[in-house]
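Novice: Dropping a prediction and its sequence here:
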Amino acid sequence: MAMTLTTEDLGAAPDVNAATLDELLASDAFGKFAALSASDEEFIQAGDAWEPGAACAAFMQAHGSDPWVLEYRERGQQFRAEGQVTLQQVRRAFQSYLLGGSEWRTAFAWSEVAL
């Protein structure tokens, strides 16, 4: 299934493959959000959750990454990974999602988001 990667600063990359996906997400040049979508109703997305303060500074020091929020949507429901994740975890989740794997789903505890 063809998927589109959409980012804040780079726009949409249709029919993205694993190599292009990894290249685009390898740096923070893509901006503060990225979404990998099969359709408007099925996607995985991540947003940079950086904000000034001690908690964010501690996360960055411990993980070497801004904190990110990871979500996915399917069958009319949206879910968010509990806690904050690193950009590396986002990259792995997006790769797994793109390749149809289950690692992205099992690597995190998910909670439904009220829309």
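Specialist: Now that the structure is in, tell me what you want to look at. Numbers count the residues shown, from 1 in each chain.

Novice: From now on I want contacts and neighbour counts done on CA atoms only, so please keep to that.
Specialist: Will do.

Novice: ok, the residue nearest the centre of the chain - contacts?
Specialist: Residue closest to the mean C-alpha point of the chain, counted by C-alpha atoms, centre = their mean, is residue 46 at 3.2 Å. Contact partners of residue 46, counting by C-alpha atoms under 8 Å, 6 or more residues apart in numbering, are 33-35, 68-71, 90.

Novice: show me where this protein has strands.
Specialist: With DSSP state E as the criterion, the chain has strands at 4-7, 11-13, 33-37, 43-48, 68-74, 77-81, 110-113.

Novice: Among the ones you listed, which comes closest to residue 99?
Specialist: With C-alpha to C-alpha as the measure, strand 33-37 is the member of the strands of the chain nearest residue 99 (11.5 Å).

Novice: How far does that closest one sit from its chain's centre?
Specialist: 6 Å (C-alpha atoms, centre = their mean, to the nearest Å).

Novice: ok, second structure coming up, stack it against the first:
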Amino acid sequence: MKLTTEDAAEIESPSEDDIDATLVGDSFGSFAILERTPDDYIQIGNAWQPDDPTRAFLAKTGSDPWILEYHIPNADCNQRADVFVTLDDARRAFKLFCSGDVSWRDWYTWSPWDWRVDR
């Protein structure tokens, strides 16, 4: 397993404590990926925009809005949560993914999101 972020050092075989220490505030940048293999991962991306929906999310949750996605082996595309998530919820999902627990998938409704670009 490997934890990769935009600005923090990559961590091989991260523990739950490593995830807690890394995914805090804005010190790790605007994205994080926790992967078992290149085809089996969970990831978040910061969705902050200077707009009313972002301001409303911040006022309600105290967190920037984050996009949460996961990919499983042999799938055609990522699955993306249909709503923004808080950083706390994303961190909890990362820790469960790290332990092999998939119960975090029940927290949201998911939609396919094909990130590939036809060339």
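Specialist: Looks like it arrived, so ask away. Since we're looking at a predicted model, the values are computed, not measured.

Novice: Now the TM-score, please.
Specialist: Here the TM-score for the pair of chains, by TM-score structural alignment, normalised by the length of structure 1, is 0.93; 113 aligned residues with a C-alpha RMSD of 1.0 Å.

Novice: Just put the strands of structure 1 in a markdown table and tack on distance to residue 62 of structure 1.
Specialist: Formatted as a markdown table, the strands of structure 1 follow (distance: least, C-alpha to C-alpha, whole Å):
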| stretch | distance to residue 62 of structure 1 |
| --- | --- |
| strand 4-7 | 26 |
| strand 11-13 | 31 |
| strand 33-37 | 22 |
| strand 43-48 | 16 |
| strand 68-74 | 14 |
| strand 77-81 | 19 |
| strand 110-113 | 22 |
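
Novice: Please identify which of those strands is closest to residue 101 of structure 1.
Specialist: Residue 101 of structure 1 lies closest to strand 43-48 among the strands of structure 1, at 12.9 Å (C-alpha to C-alpha).

Novice: tell me, the closest one lands on which residues of structure 2?
Specialist: Counting by TM-score structural alignment, strand 43-48 of structure 1 lines up with residues 41-46 of structure 2.

Novice: Mean deviation, the matching stretch versus structure 1?
Specialist: After superposition onto structure 1, stretch 41-46 of structure 2 sits on average 0.2 Å from its aligned residues (mean C-alpha distance after the TM-score superposition for structure 1).

Novice: Pull out the buried positions in that stretch.
Specialist: Neighbour-count burial for stretch 41-46 of structure 2 flags 41-46 (criterion: 16 or more other C-alpha atoms under 10 Å).

Novice: Return the closest of those residues with respect to residue 97 of structure 2.
Specialist: The closest of these to residue 97 of structure 2 turns out to be residue 42 (C-alpha to C-alpha; 7.4 Å).

Novice: how much space between the closest residue to the closest one other than its chain neighbours and residue 61 of structure 2?
Specialist: Nearest non-adjacent residue to residue 42 of structure 2, counting by C-alpha to C-alpha, 6 or more residues apart in numbering: residue 70, 4.2 Å away. Distance, residue 70 of structure 2 to residue 61 of structure 2, using C-alpha to C-alpha, to the nearest Å: 23 Å.

Novice: which of these two has more neighbours?
Specialist: Using other C-alpha atoms under 10 Å as the criterion, residue 70 of structure 2 and residue 61 rank with residue 70 on top: 23 against 14.

Novice: What lines up with that one in structure 1?
Specialist: By TM-score structural alignment, residue 70 of structure 2 lines up with residue 72.
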